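J.: A predicted structure for the sequence below; I have some questions about it.
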Amino acid sequence: MPDRTSVSLVVAVVVTCLSAQPAFGQANLDSVKHRHDCRLAGQIVTLGQPANRRDWALRLLPTCGPVGGSSIAKAFGSFRSTETWDQRLEDIVMLTSVLHDARIFDAAAQVAADRSAGKAARIQALRVLFFQLGTSYADPYESFLAANEITYIPIGDYPLSVGTPLPPDAANRAAEIAWSIILSEPGDADLCTAARKFASAARRR
């Protein structure tokens, strides 16, 4: 579980991703070099090596369109068994607030609905679904576990990047997953709270 500095951490990660985009945007995003860098960044994030270039890869991937979406989806799926909050998973989750992609949505939907997946992974999957269906704000992990309203953290009036567009039924699919958790898994208090938070917030959008 993150400590009291986690809200600042969330803001820092999002701002890092967003502040990197203008710099990358000055280059030709269709260039051979950019495409090569995107493939390399995807390998680094999904395989974890070389570890000393992970921050660079995290900053670049939101500019990589479908390649970025595919890499982020694979990286998220690799944390499927995570039972407790993990900074590496948090970094991946925060990328999904600035890049929307059908493969990211599908990966999160699969983990959220999977009863054999780790608790933290499923809660984070609900956050990813929340990000994929929303715009211009983030939220801390604890916000999905608390009894109060979700804490929205504005991340500015930035255009979100889109890789592969989300399917038309994305919102309905996500809501069905959340309500399935609420109705069929009442014994898991944290997971049910997160699912209720997602369902309530999605309904107000």
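T.: Structure's in. What do you need? Predicted, not measured: the structure shown is a model, and the values here were computed from it.
J.: from now on I want contacts and neighbour counts done on CA atoms only, so please keep to that.
T.: Noted.
J.: can you pull out the helices in this structure?
T.: Remark: helices of the chain, listed N- to C-terminal, are 6-25, 32-47, 54-60, 65-77, 87-95, 102-113, 119-132, 170-184, 189-204; assignment by DSSP state H.
J.: I'd like to know which elements the first one is packed against.
T.: Using 3 or more CA pairs under 8 Å, 6 or more residues apart in numbering; DSSP states H and E as the contact criterion, the neighbours of helix 6-25 among helices and strands are helix 54-60, helix 87-95, strand 137-138.
J.: next, the one to line up against it:
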Amino acid sequence: MRILRTEVFTMRMKLACALFLLCLPTVAIAQADPGSVHLRNDCRLATQVLTTGQPRPKLQWASQMYDRCPGFAAQVASAMLRARTSTDTAYLNAITFPANQLQDRAVFEAALEISADRGASIPARVYANRVLYWIRFPSAGTDYTTLVDVDGDGRTICTRYGPSSHASVQVIQPLPTDWRARIHAVTSTVMRNMSEPSPVRQSAVCVALTTRPE
């Protein structure tokens, strides 16, 4: 009788273990799905913020989703082109800020186009020049003020600090091989044109002088 009970107990343990192992994939799927759904929802909201600028409190958050959401760089380029006549500096700052740590051909082309566009707003052109500056110096401490203000000697400040040696740049779509020459051609033309608005010229100086042919 004792032997029979032992065998029954052993069989029950084996059955319990088998059922547990069968349930593991289901448990894993149940745990994985909420995370992926959450990320999809986050990326959907980030796209909405880039597109519309709303909800306003999410601007900074959305600008930091570049390394988590597929197609984010293309969304940035599209947002820049749509906002080329905007004077909303908070929105322009947010949609161009990802260029601080990512490089993408579409973003490059959008920035180059806006930089040269006299029909674009002054803030949009300055922020486009910041994107071009970051292509040359990723993660440099550059903002609207440093690009348009001058120091006591009349020189444009350009940046508060140089690029970090620890900066990690995410390349989405490689830049064209002549990116440096094209940036210099556009920004040096703007820089020399005295009829251009002063903030646009000043920011172009920062980019043109750092992309001169070596």
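T.: Structure's in. What do you need? No experiment lies behind these values; they were computed from the predicted model shown.
J.: about what we covered before: ok, which of the helices and strands packed on helix 6-25 of structure 1 comes nearest Thr151 of structure 1?
T.: The closest approach between Thr151 of structure 1 and any of the helices and strands packed on helix 6-25 of structure 1, judged by CA to CA, belongs to strand 137-138 at 8.3 Å.
J.: please name the nearest non-neighbouring residue to the alignment partner in structure 1 of Leu175 of structure 2.
T.: Following TM-score structural alignment, the counterpart assigned to Leu175 of structure 2 within structure 1 is Leu166. What sits nearest to Leu166 of structure 1 in space, not counting adjacent residues and going by CA to CA, 6 or more residues apart in numbering, is Ala102, at 4.4 Å.
J.: so what corresponds to that neighbour in structure 2?
T.: With the correspondence set by TM-score structural alignment, Ala102 of structure 1 lines up against Arg105 in structure 2.
J.: buried deepest among the helices and strands packed on helix 6-25 of structure 1, which one?
T.: Taking mean count of other CA atoms under 10 Å as the contact definition, the stretch among those with the greatest mean neighbour count is strand 137-138, which reaches a mean of 21.
J.: what about that one, how far off from structure 2?
T.: When structure 2 is superposed, strand 137-138 of structure 1 averages 2.2 Å from its matched positions, counting by mean CA distance after the TM-score superposition for structure 1.
J.: read off where that strand ends up in structure 2.
T.: Strand 137-138 of structure 1 lines up with residues 140-141 of structure 2 when matched by TM-score structural alignment.
J.: out of the helices of structure 1, which comes closest to Asn148 of structure 1?
T.: Closest to Asn148 of structure 1 of the helices of structure 1, according to CA to CA: helix 189-204, at 9.1 Å.
J.: how close does the closest one sit to structure 2?
T.: For helix 189-204 of structure 1, the mean deviation from structure 2 after alignment is 2.3 Å (mean CA distance after the TM-score superposition for structure 1).
J.: quick check, distance from that helix to the centre of its chain.
T.: For helix 189-204 of structure 1, the gap between its own C-alpha mean and the chain's C-alpha mean amounts to 16 Å (CA atoms, centre = their mean, to the nearest Å).
J.: just the buried residues of it, please?
T.: In terms of neighbour count (16 or more other CA atoms under 10 Å), helix 189-204 of structure 1 has its buried residues at Asp190, Leu191, Cys192, Thr193, Ala194, Ala195, Arg196, Lys197, Phe198, Ala199, Ala202.
J.: residue in structure 2 paired with the fifth one?
T.: So the one you mean is Ala194 of structure 1. Looking across to structure 2 (by TM-score structural alignment), Ala194 of structure 1 lines up with Ser203.
J.: ok, now which ones touch that match?
T.: Applying CA atoms under 8 Å, 6 or more residues apart in numbering, we find Ser203 of structure 2 in contact with Val126, Asn129, Arg130, Leu147, Val148, Thr156, Cys158.
J.: Gly66 of structure 1 and Asp101 touch, don't they?
T.: Let me fix one detail, which is that residue 66 of structure 1 is Pro and not Gly. Yes - assessed by CA atoms under 8 Å, Pro66 of structure 1 is found in contact with Asp101 at 7.0 Å.
J.: any shared contact partners between these two?
T.: Taking CA under 8 Å, 6+ apart as the contact rule, Pro66 of structure 1 and Asp101 both touch Val162, Gly163, Thr164.
J.: with adjacent residues omitted, what lies nearest to the last one?
T.: Think Thr164 of structure 1. Leaving aside its chain neighbours, Thr164 of structure 1 sits nearest to Asp101 (4.7 Å; criterion: CA to CA, 6+ apart).
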